[in-house]
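Engineer: Below: sequence and its predicted model.
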Amino acid sequence: MVVFAGSLIGITIGLLVARSKWLGPVVQPVMMTVGTVPTLVIAPFFLIRFGVGRGSSILLVLVYCAVILYVFAQRAADNLDPVFEDYARTLGASPRRVSRDVLIPGTVPQILGGIRIALAGAWGIEAIVELLGAQQGIGRIVSVLAQSIDIEGIFAALVMLAIVAIACDVLTAWVIERLAPWSPAAARHKE
């Protein structure tokens, strides 16, 4: 749910910035600055500022997903051939209709790919934040096993994390193919 919320925020801001002349100079520097700070560097600051509970890890995953999807949405809108929007306007489409019928469907395949990447990164971020001090979760389990030097247990926990992450990625790829059958990735799977 956190990945979805962060993705929704990032997509909305990215599409607005891509089509707004005044919003870009304000938002772009902030998002790019936040996006260039490595997660391993920013995670301790989130833990210090917001505590070691679930709140800091949720906020960190939310910010990470928002930045990733902001970049994907903005680039998807920039990569959309302007002729499509021009044709829609020529045929009398309002700005809202151009956004609904041209911009959003044209950017969906790239945005869905960004969601898949953000989901993969969110797994790692969550585990890192838990390793840094959470009281529960897979990171905490690995930390406790490391203190007792249980190598097999650590390996088993990491394998379970990898299996769940792979299953989520496969499920996400399947959903993407169903939501955007016109995307190049979906077309490759049909051949």
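Structural biologist: Nice, thanks for sending it over.
Engineer: Only C-alpha atoms from now on, for both contacts and neighbour counts.
Structural biologist: Will do.
Engineer: what's the following helix or strand after the helix or strand containing V164?
Structural biologist: In the assignment (DSSP states H and E), V164 maps to helix 151-179. Per DSSP H and E, helix 151-179 leads on to helix 184-190 as the next helix or strand towards the C-terminus.
Engineer: which outside residues touch that next one?
Structural biologist: For helix 184-190, the surrounding residues in contact (C-alpha atoms under 8 Å, 6 or more residues apart in numbering) are 109, 176-177, 180-181.
Engineer: any idea how far K21 is from V27?
Structural biologist: Using C-alpha to C-alpha, to the nearest Å, K21 is found at 11 Å from V27.
Engineer: same for the helix holding V164, what does it pack against?
Structural biologist: On a contact count with 3 or more C-alpha pairs under 8 Å, 6 or more residues apart in numbering; DSSP states H and E, helix 151-179 meets helix 104-131, helix 138-147, helix 184-190.
Engineer: Adding distance to T39 and mean neighbour count, write the ones you listed out as CSV.
Structural biologist: Output for these, formatted as CSV (distance: least, C-alpha to C-alpha, whole Å; neighbours: other C-alpha atoms under 10 Å):
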stretch, distance to T39, mean neighbour count
helix 104-131, 7, 21
helix 138-147, 16, 17
helix 184-190, 29, 12
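Engineer: Quick one: the ones you listed as a markdown table, columns for distance to V41 too.
Structural biologist: Compiled in a markdown table, these are given as follows (distance: least, C-alpha to C-alpha, whole Å):
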| stretch | distance to V41 |
| --- | --- |
| helix 104-131 | 11 |
| helix 138-147 | 17 |
| helix 184-190 | 34 |
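Engineer: try this one side by side with the last:
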Amino acid sequence: MGVITDNLDLWGEALGNTLLLFFAGGAIALVLGTLVGAMRVSPIPAARAFGTVYVNTIRNTPLTLVFFFFAFGYPQLDLPNPGFTVLGIWALGIYTATYVAEVIRAGINTVPVGQAEAARAIGLTFGQVMTLVVMPQAFRSVVPPMMSVFIALLKNTTVAAGFSVAELGVIRSNLSERGENALIVLLWVALVFVVLVLLLSALQRRLENKWRIAR
């Protein structure tokens, strides 16, 4: 326990940045992924084409290369530089959004076509059909795969360690400079991630039980 109690400043900063990357990146991924997932099933050809190109391009690009773009390519655009942490959030969000989009698209396909047709028959627009009829049902059916995406996002936050973001993936090197045993530090980092994943799994079970009753 001395590894933690003697270095609470570093652990607090590392855990805080990891959670910041996870929650902020997850929020971007959820919003952007939902929009792209809707585009993938849109009756508008241009929207479907954009969604397909976005998903196939970003999803097939290694996450490290996405980080490289934000770390080294973004500054060349002469835009305001918000810092590596914020750029890391956007890198994670944009990358994870592709997986969210595919999960959402799969969920949309589980909703009977007749419900969307009935909604259009009473005069609802495509946007109203998606937000009022299709999406609420789609989200219920995609809880397990969606949670798997967010668990992967949580673990992907460690990639930010290679781009000067002080999160749990970089704490080993920082504590090694203070003379701490690197193996023990890595075991504590692994334990922290296990606990966080277990919390996400518990949230998944709670949502599944709640929405199963609501069906």
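Structural biologist: Looks like it came in fine. A quick note: this is a predicted structure, and the numbers were derived from the prediction, not measured.
Engineer: Post the TM-score for the overlay when you can.
Structural biologist: Here the superposed chains carry a TM-score of 0.78, computed using TM-score structural alignment, normalised by the length of the first structure; 181 aligned residues with a C-alpha RMSD of 2.7 Å.
Engineer: Would you mind giving the contacts of helix 184-190 of the first structure as a markdown table with distance to L16 of the first structure added?
Structural biologist: Listed next are these as a markdown table, based on distance: C-alpha to C-alpha, whole Å:
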| residue | distance to L16 of the first structure |
| --- | --- |
| P109 | 18 |
| I176 | 23 |
| E177 | 26 |
| A180 | 21 |
| P181 | 25 |
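Engineer: which position in the first structure aligns with L154 of the second structure?
Structural biologist: Superposed on the first structure with TM-score structural alignment, L154 of the second structure falls opposite W123.
Engineer: got it, and V100 of the second structure?
Structural biologist: By TM-score structural alignment, V100 of the second structure lines up with L69.
Engineer: I figured its match was touching S7, is that so?
Structural biologist: Yes: applying C-alpha atoms under 8 Å, one finds L69 of the first structure in contact with S7, separated by 5.5 Å.
Engineer: anything in contact with each of these two?
Structural biologist: Shared contacts of L69 of the first structure and S7, counting by C-alpha under 8 Å, 6+ apart, come down to I115.
Engineer: And the nearest residue to N174 of the second structure once chain neighbours are set aside, which helix or strand is it part of?
Structural biologist: Leaving out its chain neighbours, the residue that sits closest to N174 of the second structure by C-alpha to C-alpha, 6 or more residues apart in numbering is L10, at 8.0 Å. Using DSSP H and E, L10 of the second structure sits within helix 8-40.
Engineer: Could you find the closest non-adjacent residue to whichever residue in the first structure pairs up with F163 of the second structure?
Structural biologist: In the first structure, F163 of the second structure lines up with G133, judged by TM-score structural alignment. Spatial nearest neighbour of G133 of the first structure, chain neighbours left out: V52 (5.7 Å); criterion: C-alpha to C-alpha, 6+ apart.
Engineer: ok, L103 of the first structure to D86 of the first structure distance?
Structural biologist: 11 Å.
Engineer: neighbour-wise, which of the two wins?
Structural biologist: Taking other C-alpha atoms under 10 Å, L103 of the first structure and D86 do not tie; L103 has more neighbours (22 against 13).
Engineer: isn't that one right next to A77, touching?
Structural biologist: Yes: L103 of the first structure is in contact with A77 according to C-alpha under 8 Å; the separation is 6.8 Å.
Engineer: Enumerate the positions of stretch 38-53 of the first structure that are buried.
Structural biologist: 39, 43-44, 46-47, 52 (16 or more other C-alpha atoms under 10 Å).
Engineer: for the most centrally placed residue in the second structure, what are its contacts?
Structural biologist: By C-alpha atoms, centre = their mean, the second structure has its centre lying nearest to G26, at 3.6 Å. Shown in contact with G26 of the second structure (C-alpha under 8 Å, 6+ apart): 92-93, 96, 150, 153.
Engineer: redo that, cut-off 10 Å
Structural biologist: 20, 32-33, 89-90, 92-94, 96-97, 100, 149-150, 153-154 (C-alpha atoms under 10 Å, 6 or more residues apart in numbering).
Engineer: what do you get for G24 of the first structure?
Structural biologist: So G24 of the first structure contacts 13-14, 16-18 (C-alpha under 10 Å, 6+ apart).
Engineer: so which strand or helix has the aligned residue in the second structure for it?
Structural biologist: Under the alignment by TM-score structural alignment, G24 of the first structure pairs with R48 in the second structure. Assigned by DSSP H and E, R48 of the second structure belongs to helix 45-59.
Engineer: Same check on A119 of the second structure?
Structural biologist: Applying DSSP H and E as the criterion places A119 of the second structure in helix 113-121.
Engineer: How about residues contacting that helix?
Structural biologist: 124-126, 128-130, 132-134.
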